[in-house]
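Asker: this is the structure alone, sequence omitted:
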């Protein structure tokens, strides 16, 4: 569905994406996570054909992004600011969508508008943030694309509006039988709706795969229980809680490996166990004394390792 090979994107001397390799299957809801500046929006803009790569190749649905009008119709895009026209009513947005999209499903659009409680006569500029996000999702879904791309669409929404939006997203994907890529910095959102995960940091892919498979092959070493948490102000930092078993007093965010913990900077030891970061390991079977990890622990471990590698 989405394939990248040696994909780079540069803005002058700054590298936004570096040597990205991906092979994402179809019929998935993909969570794209990473700190600010990781390259998430750049990757999505490349996938939509809004910008061109500096090097490497990227194909979406088997073709170069935005290759022609027919390919554009196969992809729906919802940007973070839910772009709608403030001066147009909800009904006028639907009429415009019907004129611009040959595959427009007016029945689906009107059903979604009714379910979201959007007044047809209300101008978009008078809608709430959650309502504008619902309208943008409706416009993207009603063209019946094969792929929905959503760039942090719920970032500015309150918890209730975000919950409603995520339920609508799942319903829309099911209704049109599409794949979806959801960029978000909220791991709870990703855990709730996504079955495939891509972790980006520093413009590079740190981890990619089916969520079920990733959780089945990552574990927390004995003595690390409860010791991985987000450090305020340090995106992706992982540290041991003071007083936790095996704690050696590492200062938060200093990037140093905990002494005696077997941290090997991602290298596999003789036992076939890859030490990721912060007590999280990767192995085909659970090492002795290891426990399953939660998705948040898994993501933070890879972000923490990326931070250490950059500072090394």
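Answerer: Structure's in. What do you need? Predicted model only: the values in this text are computed from it and were never measured.
Asker: C-alpha from now on. contacts and neighbour counts both.
Answerer: OK.
Asker: how near is residue 7 to residue 193?
Answerer: According to C-alpha to C-alpha, to the nearest Å, residue 7 stands 27 Å off from residue 193.
Asker: who has more neighbours, these two?
Answerer: The neighbour comparison of residue 7 against residue 193 (other C-alpha atoms under 10 Å) goes to residue 7, with 21 against 16.
Asker: would you confirm that the more buried one contacts residue 59?
Answerer: No. With contact defined as C-alpha atoms under 8 Å, residue 7 does not reach residue 59; the gap is 10.6 Å.
Asker: so residue 208 sits right up against residue 195, yeah?
Answerer: No. Distance between residue 208 and residue 195: 11.1 Å, which falls outside the contact criterion (C-alpha under 8 Å).
Asker: presented hereafter is structure B, for comparison with structure A:
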């Protein structure tokens, strides 16, 4: 595994017309972390994740993913977009076959094992799955390409508490099995506190706080939730 940061930004700025979605953002996330990306709606979280996936280009500044520009790392990044999109007309098994065709490093054993472990019927059409099952399928497809970085844009926000807990547990297990890093965007601070060991707080398109959760909590003397809410309120 190369000794590069999972993500490294210097003066990262993204403008849409006259509106700045991100302004002069700088941070470094060491490899091997599970990062919580936190902030209110409109803070710039999705923009940052889309930049990291190579779906957008910076207006100015730089963002490096695993030590290189995002476009050079597409094969090593697994992305689960908001609302965990899957193809409603394809079965679970067809999603896995499509993943195998599109990804040279596809791990069919991992995919099949995880589908069985979370109780998905390979013959079931994705459009007939529950929200939690669709989220598990999307995460399995992203992880079976054996990425070095998993990026998840509020994938569990619409799930009920039980399904959300199952999704987060699977995420932790994938990160451990793959030896990967992960970035999880969420507005649910309880989820972030449950699975993340690093946090980036965005507000108004700027980084308000970034660092390892343990160090930040130790220095503040309070909970992560209290710390984040205090930063956002300041």
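Answerer: Arrived safely. As the structure is a prediction and not an experimental result, all values here were calculated from the model.
Asker: so the longest helix along structure 2 matches what in structure 1?
Answerer: Longest helix in structure 2, counting residues (DSSP state H): helix 161-178. Under TM-score structural alignment, the alignment places helix 161-178 of structure 2 onto residues 159-176 of structure 1.
Asker: stretch 10-29 of structure 2 now?
Answerer: Residues 5-24 of structure 1 are the counterpart of stretch 10-29 of structure 2, counting by TM-score structural alignment.
Asker: contacts for the matching stretch?
Answerer: Counting by C-alpha atoms under 8 Å, 6 or more residues apart in numbering, stretch 5-24 of structure 1 makes contact with 1-4, 37-39, 42-43, 52-58, 202-205, 208, all of which sit outside it.
Asker: in it, which residues are buried?
Answerer: For stretch 5-24 of structure 1, the neighbour count (16 or more other C-alpha atoms under 10 Å) marks 7, 8, 9, 16, 17, 18, 19, 20, 21, 22, 24 as buried.
Asker: so the third one: helix, strand or coil?
Answerer: Look at residue 9 of structure 1: counting by DSSP: H, G, I helix; E, B strand; the rest coil, its state is strand.
Asker: likewise the fourth one?
Answerer: In three-state terms, and counting by three-state DSSP, residue 16 of structure 1 is strand.
Asker: superpose on structure 1 and give me the mean offset of the very next helix or strand once past the longest helix of structure 2.
Answerer: Using DSSP states H and E, the helix or strand that follows helix 161-178 of structure 2 towards the C-terminus is strand 181-185. Strand 181-185 of structure 2 differs from its equivalent in structure 1 by a mean of 0.2 Å after superposition (mean C-alpha distance after the TM-score superposition for structure 1).
Asker: now do strand 181-185 of structure 2: distance to the chain's middle.
Answerer: Averaged C-alpha coordinates place strand 181-185 of structure 2 at 4 Å from its chain's average position (C-alpha atoms, centre = their mean, to the nearest Å).
Asker: by contact count, what packs against it?
Answerer: When contacts are defined as 3 or more C-alpha pairs under 8 Å, 6 or more residues apart in numbering; DSSP states H and E, strand 181-185 of structure 2 packs onto strand 34-38, strand 149-153.
Asker: so for residue 186 of structure 2, which of these sits nearest?
Answerer: strand 34-38 (5.8 Å; C-alpha to C-alpha).
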